[in-house]
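>>> sharing a model that was predicted from the sequence below.
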Amino acid sequence: MITVATLLWTPNGRSLPFSRMYDESWVAKLLNGFARNLSHEFRFVLFTDRERDLPGCIEQRRISADRPDYSTCIEPFGLGVPMILCGLDTVVTGDCDALAASCFTRKTIGLPRDPYAPHRACNGVCLVPAGFESVANLHRGENDMEWVRKFPHSFIDDEFPGEVLSYKGDVEGKCLGSAKVVYFHGRKKPHELSHLSWIKEHWR
């Protein structure tokens, strides 16, 4: 069974302004997006700083850090299972079966190319095979994106062209094309784009 993992914590002094709006409704929308676009049963795991009022089908795991920050996004790697790891600011727009299936056969972590520096990876969405617990176990608070780049990885863009896209780098002002997952980063989030038809359709 594929695991889908994400994180939610109460904003603190380490939280930037563009990530202070997340709440349980974002978790539900992400779950719903994968439920509509994965044909097989999946496990949905939320790493959180406290118990949340969410459907029982969501497995809640307590974040280990007393004051979570963005480096906490490394923690789900400790599950050590085939996993799609993404942020709450992710919109699932199409059939994710092939992306999920790749997590059972791949030898390296699948990462998108950085939309602003395509020679290197970013961690907007991670396709993770089993056996990569060391990403979490060896982590000592390093920047999450720089840390995950240190481990063997391949580019999702090369394996699944046009299927995992950055909103700002690939989609804004353009059409979705064959996108299956659109990840957001920095400013501009789905709740600010409710006028877009594809947001209305897929982020609910």
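Happy to help now that I have it. Numbering: from 1, shown residues only.

>>> going forward, measure contacts and count neighbours with C-alpha atoms only.
Will do.

>>> pull out the buried residues from the one helix or strand Ser25 maps to.
Using DSSP states H and E, Ser25 sits within helix 24-37. For helix 24-37, the buried set under the neighbour-count rule, 16 or more other Cα atoms under 10 Å, comprises Trp26, Val27, Ala28, Lys29, Leu30, Leu31, Asn32, Gly33, Phe34, Ala35.

>>> flag every buried residue along the following helix or strand past that helix.
Remark: after helix 24-37, the chain's next helix or strand is strand 42-48, criterion DSSP H and E. Within strand 42-48, the residues scored as buried using 16+ other Cα under 10 Å are Phe44, Val45, Leu46, Phe47, Thr48.

>>> with stretch 143-162 instead?
Using 16+ other Cα under 10 Å as the burial criterion, the residues of stretch 143-162 that qualify are Asp144, Met145, Trp147, Val148, Arg149, His153, Ser154, Phe155, Ile156, Asp157, Gly162.

>>> residues contacting the fourth one?
Looking back up the chat, that one is Val148. With contact taken as Cα atoms under 8 Å, 6 or more residues apart in numbering, Val148 is in contact with Ile74, Asn123, Val135.

>>> try it again with 10 Å
For Val148, the contact set (Cα atoms under 10 Å, 6 or more residues apart in numbering) comprises Ile74, Phe77, Ile109, Leu111, Ala121, Cys122, Asn123, Cys126, Val135, Ala136, His139, Glu142.

>>> wait, a strand at it?
No: per DSSP: H, G, I helix; E, B strand; the rest coil, Val148 lies outside any strand segment and is helix.

>>> chain neighbours aside, what residue packs nearest to the residue nearest the centre of the chain?
For the chain, Cys86 is the residue whose C-alpha lies nearest the centre (Cα atoms, centre = their mean; 0.6 Å). Closest residue to Cys86 apart from its sequence neighbours, by Cα to Cα, 6 or more residues apart in numbering: Val125 at 4.8 Å.

>>> okay, pairing it with this:
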Amino acid sequence: MLTVATLLWQPNARSRDFSRCYDEIWVEKLYRGFRRNLTLPFRFICFVDRSYSFTEPDIEQQRIKAPRPDYGTCIEPYGLGVPMILVGLDTIVTGNIDHLAEYCLTADRFALPRDPYHPKIVCNGVALVPTGHKKLATRHRGENDMEWVRRFPHRIIDDLWPGQVVSYKGHVKKHGIGDTRICFFHGLEKPHQLPHVAWVKEHWI
């Protein structure tokens, strides 16, 4: 079965200003986005620093191992060793993603999107992870999570499905939503700062 994974922890000294807005509501909206746009069965796991109260009963919680979570903690979900879509809380699912789920269930290499500002390399805005990538977690010793995932053989989501998994700032803000299926946000702006944008109002609920 497919797993969808994300993370939530209380802001600390290592948190940047743009990531201090997350709470349970963000997790619930993300879960509902996947529920609306996946027809395949899936588990939804949120890696957490403590127990949270979610209104959605199907959100599972797994305790983060790091005593002081930071962005390197985003590697921990790879330790599940299962087919997985890994996303940040600042992600909106805008269309059917069954084919992305099938990739995770059948492929041999994990796939990442191009960095919107440095297209020769990938970023970790969304990760499509087949079975067999547990080593990304077991070998990790706190390295920068973005640089860490680039060290391993991977495919590029943009080449597999152009225009479907994209950055808000690097693509959607200038070119519109188009055939986007997953939009990931990085830095500023975040979805809650865009209440006037029609597609955000439609899909981030």
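That came through fine. Keep in mind the model is a prediction, meaning the values are calculated, not measured.

>>> thinking again about what came up before, how far away is the residue nearest to the centre of structure 1 from Ser197 of structure 1?
Distance, Cys86 of structure 1 to Ser197 of structure 1, using Cα to Cα, to the nearest Å: 22 Å.

>>> for structure 1, just list every one of the strands.
Listed in chain order, the strands of structure 1 (DSSP state E) span 2-8, 42-48, 58-62, 83-86, 90-92, 109-111, 113-114, 117-121, 125-128, 153-155, 164-166, 181-183.

>>> and the ones you listed as TSV, adding distance to Arg204 of structure 1?
Converted to TSV, the strands of structure 1 look like this (distance: least, Cα to Cα, whole Å):
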stretch	distance to Arg204 of structure 1
strand 2-8	17
strand 42-48	17
strand 58-62	17
strand 83-86	17
strand 90-92	9
strand 109-111	25
strand 113-114	27
strand 117-121	29
strand 125-128	19
strand 153-155	29
strand 164-166	19
strand 181-183	14
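
>>> of these, which is nearest His202 of structure 1?
Closest approach to His202 of structure 1 among the strands of structure 1 (Cα to Cα): strand 90-92, 6.5 Å.

>>> mean distance between that closest one and structure 2 after superposition?
Compared with structure 2 after fitting, strand 90-92 of structure 1 deviates on average by 0.2 Å (mean Cα distance after the TM-score superposition for structure 1).

>>> residues contacting the corresponding residue of structure 1 for Gly81 of structure 2?
With TM-score structural alignment as the criterion, Gly81 of structure 2 lines up with Gly80 in structure 1. Listed by Cα under 10 Å, 6+ apart, the contact set of Gly80 of structure 1 reads Val128, Pro129, Ala130, Gly131, Phe132, Glu133, Ser134, Val135, Ala136.

>>> how does it look with 7 Å?
Ala130, Gly131, Phe132, Glu133 (Cα atoms under 7 Å, 6 or more residues apart in numbering).

>>> check contacts around the third one.
Right, the one you point to is Phe132 of structure 1. Neighbouring residues of Phe132 of structure 1 by Cα under 7 Å, 6+ apart: Phe77, Gly80.

>>> can you give me the neighbour number for the residue nearest to Cys86 of structure 1?
By other Cα atoms under 10 Å, the residues close to Val125 of structure 1 number 22.

>>> quick one: end-to-end distance for stretch 56-74 of structure 1.
Chord length of stretch 56-74 of structure 1, first to last residue, is 24 Å (Cα to Cα).

>>> over to stretch 179-187 of structure 1?
Stretch 179-187 of structure 1 end-to-end distance (Cα to Cα) = 21 Å.

>>> for it, which positions count as buried?
Under the neighbour-count criterion of 16+ other Cα under 10 Å, stretch 179-187 of structure 1 has Ala179, Lys180, Val181, Val182, Tyr183, Phe184, His185 buried.

>>> repeat that for stretch 9-28 of structure 1.
For stretch 9-28 of structure 1, burial by neighbour count (16+ other Cα under 10 Å) applies to Trp9, Pro11, Tyr22, Trp26, Val27, Ala28.

>>> dump those residues to CSV, plus distance to Gln60 of structure 1.
Below are the buried residues of stretch 9-28 of structure 1 laid out as CSV (distance: Cα to Cα, whole Å):
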residue, distance to Gln60 of structure 1
Trp9, 12
Pro11, 18
Tyr22, 16
Trp26, 15
Val27, 11
Ala28, 13
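
>>> what is the nearest of the residues you listed to Lys189 of structure 1?
For the buried residues of stretch 9-28 of structure 1, the minimum distance to Lys189 of structure 1 (Cα to Cα) is 10.3 Å, reached by Tyr22.

>>> so who does the residue lying farthest from the centre of structure 1 touch?
Relative to the centre of structure 1, the most outlying C-alpha is that of His195, 23.3 Å out, by Cα atoms, centre = their mean. Residues near His195 of structure 1 by Cα under 7 Å, 6+ apart: none.

>>> for Trp203 of structure 1, see how far away it is.
12 Å.

>>> try His191 of structure 1
Remark: distance between His191 of structure 1 and Trp203 of structure 1 (Cα to Cα) = 9 Å.

>>> ok, now Gly110 of structure 1?
24 Å.

>>> neighbour count winner among the two?
Neighbours per residue (other Cα under 10 Å) separate Gly110 of structure 1 from Trp203, with Gly110 holding more: 26 against 20.

>>> can you tell me the distance between the two ends of stretch 144-154 of structure 2?
This stretch, stretch 144-154 of structure 2, spans 17 Å end to end (Cα to Cα).
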